[in-house]
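Asker: requesting a structural model of the entry that follows:
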Amino acid sequence: MRQRLAELEADRERALRHVSHELKTPLTALKEGVSLLREEVPGPLEEAQREVVDILQHNVRGLQEQIESLLTLNAAAFEARRLQLAPVKPRKLLAGVVQRRELHSQARQLKVVVEASEQAVTLDAEKMAVVLDNLLSNAIDFSPDNGEIRLVVTRADGLCRFECIDQGPGIAEEDRQRIFDPFVQGQRVAPAPRQGSGVGLSIVRELVRAMGGRVYLVPQESGAHFCVEIPDEQ
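Answerer: The predicted model follows:
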């Protein structure tokens, strides 16, 4: 039964990769065609025609992002099955993630506070870095200018908890049950324009599950509070 399920999952992944790549070819042609129209290569555009071309260009970009996100999510699901566990110091791990997002946070005048010890925990550092990067990027996008984001690591009851807490608008109650589903953007809007099509939290869930843990949203009145729990193998 387990082997059959693995075969079905492999078939699903192959089909998704095939469909995604097959879609990219005509999409590239469509993108190039719209670009030629936008540059008026076939001839001058009237104002109404230019508006239609702008709409086409916007939708083509959106479709391209969705296809690329599907491929990214599929790759994450594949990589999740290949763990490389090693002792890692949480503070050092978080410091690296914060540094990579430094320009992103500075552009919004955000303060990122790290609360973690130097005591090592056994995990897949590369995958956990991807998890934390997605959570931090999300927090930066939704935080108000001059706000604060807290990254906290605690250990208790045989678990290591990584928490990301921001001061943004939080997650609407009707979105909380599906916030980790692919392409769910949520109803509350980020204060600044943001990129992405809504697979970041799905990737987080895939990778956390692969490490034998869970990720969940902590209910609170304002701001988003995500908690990742993984087994603490000391």
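
Asker: make it CA atoms for all contacts and neighbour counts henceforth
Answerer: OK.

Asker: quick one: contacts for the nearest residue to residue 140 once chain neighbours are set aside?
Answerer: Nearest residue to residue 140 in three dimensions, chain neighbours excluded: residue 105, at 6.1 Å (Cα to Cα, 6 or more residues apart in numbering). Counting by Cα atoms under 8 Å, 6 or more residues apart in numbering, residue 105 touches 111, 112, 140.

Asker: doesn't the last one lie inside a helix?
Answerer: Yep, that's residue 140 we're talking about. Yes: counting by DSSP: H, G, I helix; E, B strand; the rest coil, residue 140 is found in a helix.

Asker: from residue 98, how far out is it?
Answerer: Residue 140 sits 11 Å away from residue 98, going by Cα to Cα, to the nearest Å.

Asker: which of the two has more neighbours?
Answerer: Neighbours per residue (other Cα atoms under 10 Å) separate residue 140 from residue 98, with residue 140 holding more: 30 against 21.

Asker: which helices and strands does the lengthiest helix in the chain pack with?
Answerer: If you go by DSSP state H, the chain has its longest helix at helix 2-38. Counting contacts by 3 or more Cα pairs under 8 Å, 6 or more residues apart in numbering; DSSP states H and E, helix 2-38 packs against helix 47-79.

Asker: between the contacts of residue 105, which is nearest residue 160?
Answerer: residue 112 (20.3 Å; Cα to Cα).

Asker: also this sequence, please, to line up against the first:
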Amino acid sequence: MRSRKLLLHARRTVTRDGIKIGNRTYVSHRIREFKNRRTGIRGQGRRWPVYCNPYEPGRVWLYDHTVEKDPARSPWVPFDFKYQHLIRDAWTQYLWEKAADLVSDLVSDLVGREGSEERPSPGCAARSAHGCPSASSPRTTPTEAAGSSSAWPSRPPHTPPAGQRPTEQHKHPGASWTWPFTRTLPSTPPPRPAASNEPCSTCLPTPPQPVSSRLSGTA
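Answerer: Below you'll find the predicted structure:
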């Protein structure tokens, strides 16, 4: 029993949750006896001496000096790790520190990865779902669209059926219609037929008729 005083010790206050040492909480069925209780030692207040074995950190010992002279009672009060039932293998203070460092590194990597990746806003997600371009997508100017053959595919001229008046779609074959009924005219007009240097038959001058034919017609 006296060899326990050679272990590492610290002074801790017993609360309703137990004793906290090294980011661990230790509990006992005798918590109520020492909860917020003064030690009676000048300058110590409510801090009781707690001894811990770094090779067996699953249990710590609180030393109650008030019963040292009572042979019927032991001054050593055991406190067990609160989550010891979840640990099946033996562990030490060294393994605890290594596990804490590993968890800290994993959390730092996750935080750095989330910070480097851009999260789309709800508005961008909605626009992407409807097929609308987002702010990060490259935009095509009208000049670039006009020079690109794939941006404005050629469409055959629209001819209204017989007896039907020509609509805007017939007047502007390259126009597109989007919600809410917004018309978008093409940047380049539809191709026109190439001009020919040969005059058409209607444009040729009428040759002069002979005098005899004209006299015979008047007679």
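
Asker: care to give me the TM-score?
Answerer: The TM-score (TM-score structural alignment, normalised by the length of structure 2) is 0.22; 73 aligned residues with a Cα RMSD of 4.8 Å.

Asker: may I see the buried residues of the longest helix of structure 1?
Answerer: Applying a neighbour-count criterion of 16 or more other Cα atoms under 10 Å, one finds 13, 17, 20, 27, 31, 34, 35, 37, 38 buried in helix 2-38 of structure 1.

Asker: now the element after the longest helix anywhere in structure 2, going C-ward?
Answerer: The longest helix of structure 2 (DSSP H) is helix 93-116. Using DSSP states H and E, the helix or strand that directly follows helix 93-116 of structure 2 along the chain is helix 122-129.

Asker: in that following helix, what's buried?
Answerer: Neighbour counts using 16+ other Cα under 10 Å place residue 124 of helix 122-129 of structure 2 among the buried residues.

Asker: buried stuff in the strand or helix carrying residue 215 of structure 1?
Answerer: Using DSSP H and E, residue 215 of structure 1 sits in strand 214-217. By 16+ other Cα under 10 Å, the buried positions in strand 214-217 of structure 1 come out as 214, 215, 216, 217.

Asker: check contacts around the second one.
Answerer: Same thing as residue 215 of structure 1. Taking Cα under 8 Å, 6+ apart, one finds 204, 205, 208, 226, 227, 228, 229 in contact with residue 215 of structure 1.

Asker: want to try a markdown table for the residues you listed, with secondary structure, neighbour count and distance to residue 69 of structure 1 as columns?
Answerer: Putting the contacts of residue 215 of structure 1 into a markdown table (DSSP: H, G, I helix; E, B strand; the rest coil; neighbours: other Cα atoms under 10 Å; distance: Cα to Cα, whole Å) gives the following:
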| residue | secondary structure | neighbour count | distance to residue 69 of structure 1 |
| --- | --- | --- | --- |
| 204 | helix | 25 | 13 |
| 205 | helix | 21 | 15 |
| 208 | helix | 21 | 18 |
| 226 | strand | 18 | 22 |
| 227 | strand | 19 | 23 |
| 228 | strand | 23 | 22 |
| 229 | strand | 22 | 25 |
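
Asker: ok, so of the residues you listed, who is nearest residue 128 of structure 1?
Answerer: residue 208 (7.7 Å).

Asker: was I right about that closest one contacting residue 216?
Answerer: No: judged on Cα atoms under 8 Å, residue 208 of structure 1 makes no contact with residue 216 at a distance of 10.4 Å.

Asker: quick check: neighbours shared by these two?
Answerer: residue 228.

Asker: mind checking what secondary structure residue 154 of structure 1 has?
Answerer: With three-state DSSP as the basis, residue 154 of structure 1 sits in strand.

Asker: need the nearest residue in space to it, chain neighbours excluded.
Answerer: Nearest-residue entry for residue 154 of structure 1: residue 161, 5.2 Å, with adjacent residues in sequence omitted and distances by Cα to Cα, 6+ apart.

Asker: would you agree that neighbour is in contact with residue 214?
Answerer: No: using Cα under 8 Å, residue 161 of structure 1 is not in contact with residue 214, being 9.8 Å away.

Asker: give me the common contacts of those two.
Answerer: By Cα under 8 Å, 6+ apart, residue 161 of structure 1 and residue 214 have these common neighbours: 228, 229, 230.

Asker: pretty sure the first one is touching residue 163, no?
Answerer: Yes: with contact defined as Cα under 8 Å, residue 228 of structure 1 reaches residue 163; the gap is 6.3 Å.

Asker: which secondary structure element contains the residue lying closest to residue 177 of structure 2 once chain neighbours are set aside?
Answerer: Excluding the flanking residues, the one nearest residue 177 of structure 2 by Cα to Cα, 6+ apart is residue 183, at 5.0 Å. Taking DSSP H and E as the definition, residue 183 of structure 2 sits inside strand 182-184.

Asker: after that strand, next one along is what?
Answerer: Next in sequence after strand 182-184 of structure 2, counting helices and strands by DSSP H and E, comes helix 211-218.

Asker: appreciated, that's everything.
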